[in-house]
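>>> Next one to model:
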Amino acid sequence: ASPARELRDFVAGLRRDWAAVKAGLTLPYSSGAVEGNVNRIKMIKRIMYGRANPDLLRIRVLHGY
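Below you'll find the model as predicted:
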């Protein structure tokens, strides 16, 4: 019943996937570590865009440089 359309859209999205919302709040495990690694790899790719070949990207991702 909010006048803010963005808030109504957000709540509608939560209601559409209520099972996932409930699982995320009640289950003891999470995908936080995986999401953190994905974020780190994307950051490295953004930094290296146009500067190096895929071999160097692979080395940086695997060795954490």
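
>>> CA only for contacts and neighbour counts going forward, please
Will do.

>>> How many residues are close by Leu14?
14 (other C-alpha atoms under 10 Å).

>>> Not counting the longest helix anywhere in the chain itself, show me its contacts.
For the chain, the helix that runs over the most residues, judged by DSSP state H, is helix 32-48. Taking contacts as C-alpha atoms under 8 Å, 6 or more residues apart in numbering, the residues outside helix 32-48 that touch it are Leu57, Arg60, Val61.

>>> I'd like the structure of this one too, to check against the first:
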Amino acid sequence: MLTGPPRRPLDAWMAAVDADDPPRLHQFVRGLRRDYDAVRNGLTLPHSSGSVEGNVIK
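Below you'll find the predicted structure:
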């Protein structure tokens, strides 16, 4: 999912969760769908705020 083509693995994984019956994963996927653009961008764009977040937590 992190190294494959954008969107397809994430969408396929979310569809597989919908087709199965793990209630906590259903809740997680609902959260991903609420902010889908940000999730997709986080998985596909080369930009990261990781270094900034690391300094904020210190």
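
>>> Drop the TM-score for these two in here.
Once superposed, the chains reach a TM-score of 0.58 (TM-score structural alignment, normalised by the length of structure 2), with 40 aligned residues with a C-alpha RMSD of 1.3 Å.

>>> out of the contacts of helix 32-48 of structure 1, who's nearest Ala12 of structure 1?
Distance to Ala12 of structure 1 across the contacts of helix 32-48 of structure 1 (C-alpha to C-alpha) is lowest for Val61, with 37.6 Å.

>>> that older thread, ok, of the contacts of helix 32-48 of structure 1, which one's closest to Ser30 of structure 1?
Val61 (22.5 Å).

>>> Secondary structure class of the closest one, three-state.
Following DSSP: H, G, I helix; E, B strand; the rest coil, Val61 of structure 1 is assigned to helix.

>>> Which residue in structure 1 aligns with Leu25 of structure 2?
Matched across to structure 1, Leu25 of structure 2 falls on Leu7, judged by TM-score structural alignment.

>>> What's Val52 of structure 2 aligned with over in structure 1?
By TM-score structural alignment, Val52 of structure 2 lines up with Val34.

>>> can you tell me how far that match sits from Met48 of structure 1?
21 Å (C-alpha to C-alpha, to the nearest Å).

>>> do Val38 of structure 1 as well
Val38 of structure 1 is 15 Å from Met48 of structure 1, by C-alpha to C-alpha.
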